[in-house]
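1. need a structure here:
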Amino acid sequence: MTADLASVFQPATPAMIIGHSVSDGVPPLGLSEPFALLGGDRLGPAGIPFLVGHEWQPAFLHSVRTACDDLVAAGRPWFRMAPALLAGPAGAGRSHAARSLARAAGVLHIFLNLSDPVIGASISGSTDMSEALWVSPIVTAMAATRCANPVVSVIGADVNADAAVALASMVDPVLGRAWMEERIGTVVDLGEVTWLIQADAPERLPAPLADKLATIPIQSVPLHERSEIMVSLLAEVLADLDISPADPAVRWQDIVKRCQSSRSAGGDEPRFRNLRPGWWAGSWHSPRDTYDQLRTAVLEAQYDAAAARLGGAGDSH
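-> Below you'll find the predicted structure:
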């Protein structure tokens, strides 16, 4: 009975309507229905600030903690962080940080690549219908998941000035509340989105965008088998593959040995051709490429475990 009463009095998930038609019609994609505002149950010290990890990126972790503290103080029971520029070299782990944040908050993560001509045309409002999408990728993803406060990683803003200027309106705390999706005649509220911008050449970001971004330095850190970032990358791989960390086929030392074997293979097999010699021997290697190598090792471990089970089943007959 106590458990039943507790379930009745669970706090409701806050929600908001993000789409409003500029005409008398109903917005498509269900945009006029309530979308969830998530992460409010994780704002405390044992929630998002703990789950995101990233002690090796102190500036990023400080920004996350500050955002959570501010939300609690303001009585806003969902996650959102002010727009920020993740400043650091390519491959330093900027996307990993953003994805880890979204996973810790329990919200959707979206990649927005403005260097893609089709995506860029959609964001910049190109009048050439053949170049642009029907609806921007952000709104499409939000509609598909019914999430009103995703984390959005933006790349390519430093190479597409027109799209970057349009992006400045999307991240603006006032203008972003009324982003116009011209092709569906709908005003969309993007005010609860967390924008994390990556730029390999931040000096090329247009001033209207750059002036709206807080800068969070993401530093290059060495990777080795006992570093926290390696464990974090493996956790990301397992989450993406929907594999439980408790799966007996995924043992850290086994994954390490598989990666070492891949390195020593020297590219003799197609699956090892993208591995850099010496990557596990203490030399710097990017989180981006290491993610791919860990993913390959995990998939191999899963394949070998499945093959062993099938072989055992065959022997039993």
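2. C-alpha only now, for contacts and for neighbours.
-> Fine.
3. what about the strands in this structure?
-> Taking DSSP state E as the criterion, the chain contains strands spanning 15-17, 19-21, 34-36, 84-87, 109-113, 151-155, 179-181, 186-188, 194-198, 214-217.
4. so what touches the second one?
-> So that's strand 19-21. With contacts defined as Cα atoms under 8 Å, 6 or more residues apart in numbering, strand 19-21 is touched by Val26, Pro27, Leu31, Ser32, Glu33, Gly185, Thr186, Val187, Val188, Asp189.
5. hmm, try it at 7 Å
-> Pro27, Leu31, Ser32, Gly185, Thr186, Val187, Val188, Asp189 (Cα atoms under 7 Å, 6 or more residues apart in numbering).
6. quick one: the closest residue to the second one other than its chain neighbours and Ile197, what's the gap?
-> For Leu31, the nearest residue in space outside its immediate sequence neighbours is Gly19; the separation is 4.6 Å by Cα to Cα, 6 or more residues apart in numbering. With the distance defined as Cα to Cα, to the nearest Å, Gly19 ends up 24 Å from Ile197.
7. here is the second sequence; please produce its structure so I can put it next to the first one:
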Amino acid sequence: MHSFDAAALSSAHPWTSELVAHLSADAAMLARCGRKGFSFRPLLVHGCRSDVRHRAFFGALADAVGLGISVFAPGDALKQAWRARPEGREIGIFEDVERWPREALEAIEADLRSGWPDDRLPVFVAGRENDVPARIASLLASAPMGDAYEHPSAFRRLVGAEAAAALVRELSVSDTRRPLVEAALLALFASPGCPMDPVEMRALGLRALTDIEDWTDVDAFRGYVERRAALGGGAVRASTIVVREIGGANDSRGIVDIYAPLTRPLPLGGGHLDPGAIAAELMDEMPWFRHAIARLENDLRIAHFAERPYLKFRPLLLVGPAGVGKSRFARRLAQIAGVGYRYLNAGGKSSGADFVGNGRSHEAPTPCAPAEAIFRSRFANPIMFIDEIDKAAKNLAAGKLEDALLAVLEPETARRYYDECLQSDIDLFYVNYMLAANDRMNINDIMRSRVSVETVEKPPSDAFPQIARSVMKEVAIDYGLDASAMPGPTEFKTAEYEFKAGRSIREIKRIMIDQLPRILGSRDGAAFAAPALEAAE
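-> Okay, here's the model as predicted:
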């Protein structure tokens, strides 16, 4: 058999369309050259890690063309298991080839140069094309694996099928009951409320198999997530694992133990809120951000339609004069959505090194800024706010901040970002980026092409009530106060006067916080002595 049903494979695995086209053309070319049976040239598949996507695709391809399949991980390299000849023709998958030891790569290179045996068709899998040594990459054909998250329904089916099969194996289900259990689990995992992380799917599957007595009732499994939430069991929150394993080499500082939480499922926040509700609250507090709010609401609605139950928006650049509340806007969005927040000031001498962190050889090893934001907030989708990006230093020996940012703004590289401190790849795809600048012309064209640019004007003179209410909500959250008991706009006459005189929102917030103890103290009938503040009145 020389060919396969390319349309069927592309339909079942829509993120492999380019890969399918390459394999079809390669197989046809080799058949015309006289190669017997289905075949393709040694292949490098990039853009994916060791996960279900490529295993499922090549497993389906092997079934379609009547071949076997073997999978070799980096741990198999020194055992030389991959050098043993197979009993019949098969597809051999070499996972994470960039992590294979030098000795194994040299042996692979020698086999490629001498002519790879036709009984094992090799597929080398890597996160990025340039991660593979050039001398080996030059001997391979190359094709990308697309972004599975652009096809949520198909990806959910694929991950669900893998999770169901794994649970059946784990529970040692008998052959007679296996179809019954698999059908129940597939119905459960197809539910819109089900998480897409395999670890979370496993936990949910075990819970459902325990709670539901009649495993023949497929509808009971299909509605299990929604019923459990309605009964107070809590909705299953979307989550993901951002680091599969932290490297242990040179770990004299205990990095593996400190950052171990990154290797466990972390929640993806913001999915409990309707995009319209988020936009309405922001508009009520900061209507002069209406263009940016409209952009955010549009992005969040697209994510909602794509069944992504978490806060995720395209990188956003806010351009406007100082003091209009750009950083406060980002922080309020994080507070409303209930996700983490990290502030980074790019002004002055900030360099790429400030963003990418320090390796373990450094006196103070630290992960990259987005990884720190995830670690501190314990959310996989925090908001990274980078202020004064137009004032970031240029031509620094330590690297430009703009260059460092480009690697995380691209979804493909963000999914597999290598962190020197963690000595591992980290998935930064879910992190939300909001940048601020006073002048967009000081930002290079490449950076501007990666972000949505929205202009922010100064708030109008009659906007003080919205500003005052927003500031008090923020202060209540920061200090753990009752938001309903905070003073209203009419109690901050001095702040209102200063605002109308042209003071920035940053200054207005400082004045209001200075006045707050006296206002709260007077309500309680307490004598609050603050002569310095009264003098300022």
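8. what's the TM-score for these two chains?
-> Once the chains are overlaid, their TM-score stands at 0.79 when taken by TM-score structural alignment, normalised by the length of structure 1; 288 aligned residues with a Cα RMSD of 3.1 Å.
9. need the residue closest to the centroid of structure 1.
-> Arg99 (2.9 Å; Cα atoms, centre = their mean).
10. what's the match for it in structure 2?
-> Arg99 of structure 1 maps onto Arg331 in structure 2 when the alignment is built from TM-score structural alignment.
11. do Ala235 of structure 1 as well
-> Per TM-score structural alignment, Ala235 of structure 1 is aligned with Lys473.
12. what do you get for Ala157 of structure 1?
-> In structure 2, Ala157 of structure 1 lands on Ile389 (TM-score structural alignment).
13. count of residues packed around the counterpart of Val52 of structure 1 in structure 2?
-> Under the alignment (TM-score structural alignment), Val52 of structure 1 maps onto Leu282 of structure 2. Counted with other Cα atoms under 10 Å, residues neighbouring Leu282 of structure 2 total 20.
14. tell me the spacing between Leu282 of structure 2 and Trp288 of structure 2.
-> As judged by Cα to Cα, Leu282 of structure 2 and Trp288 of structure 2 stand 10 Å apart.
15. now do the contacts for the residue nearest to the centre of structure 1.
-> Per Cα under 7 Å, 6+ apart, neighbours of Arg99 of structure 1: His109.
16. need the counterpart of Glu181 of structure 1 in structure 2.
-> By TM-score structural alignment, Glu181 of structure 1 lines up with Asp419.
17. and that match, what does it touch?
-> Neighbours of Asp419 of structure 2 in contact, by Cα under 7 Å, 6+ apart: Pro367, Cys368, Asp425, Ile426.
18. redo that, cut-off 8 Å
-> Asp419 of structure 2 touches Val356, Gly359, Pro367, Cys368, Asp425, Ile426, counting by Cα under 8 Å, 6+ apart.
19. residue in structure 2 paired with Asp67 of structure 1?
-> Actually, residue 67 of structure 1 is Ala. It isn't Asp. In structure 2, Ala67 of structure 1 lands on Asp299 (TM-score structural alignment).
20. hang on, isn't Cys421 of structure 2 packed against Ala364?
-> No. Using Cα atoms under 8 Å, Cys421 of structure 2 is not in contact with Ala364, being 9.8 Å away.
21. which neighbours do those two share?
-> With contacts taken as Cα under 8 Å, 6+ apart, Cys421 of structure 2 and Ala364 have Asn358 as neighbours in common.
22. when these two are compared, which one has more neighbours?
-> Cys421 (23 against 11).
23. residues touching that one, list them.
-> Contacts of Cys421 of structure 2 (Cα under 8 Å, 6+ apart): Ile255, Gly357, Asn358, Gly359, Arg360, Pro365, Thr366, Pro367, Cys368.
24. also Lys257 of structure 1?
-> With Cα under 8 Å, 6+ apart, Lys257 of structure 1 has no contacts at all.
25. please report the distance of it from Leu234 of structure 1.
-> 14 Å.
26. how about Gly39 of structure 1?
-> 23 Å.
27. picking up where we left off before, what's the neighbour count on the match of Ala235 of structure 1?
-> 19.
28. tell me, how many residues neighbour the closest residue in space to it that isn't next to it in sequence?
-> Of all residues not flanking Lys473 of structure 2 in the chain, Ala483 sits nearest, at 5.9 Å (Cα to Cα, 6+ apart). For Ala483 of structure 2, the neighbour count with other Cα under 10 Å is 14.
29. which position in structure 1 pairs with Ala483 of structure 2?
-> Counting by TM-score structural alignment, Ala483 of structure 2 corresponds to Pro245 in structure 1.
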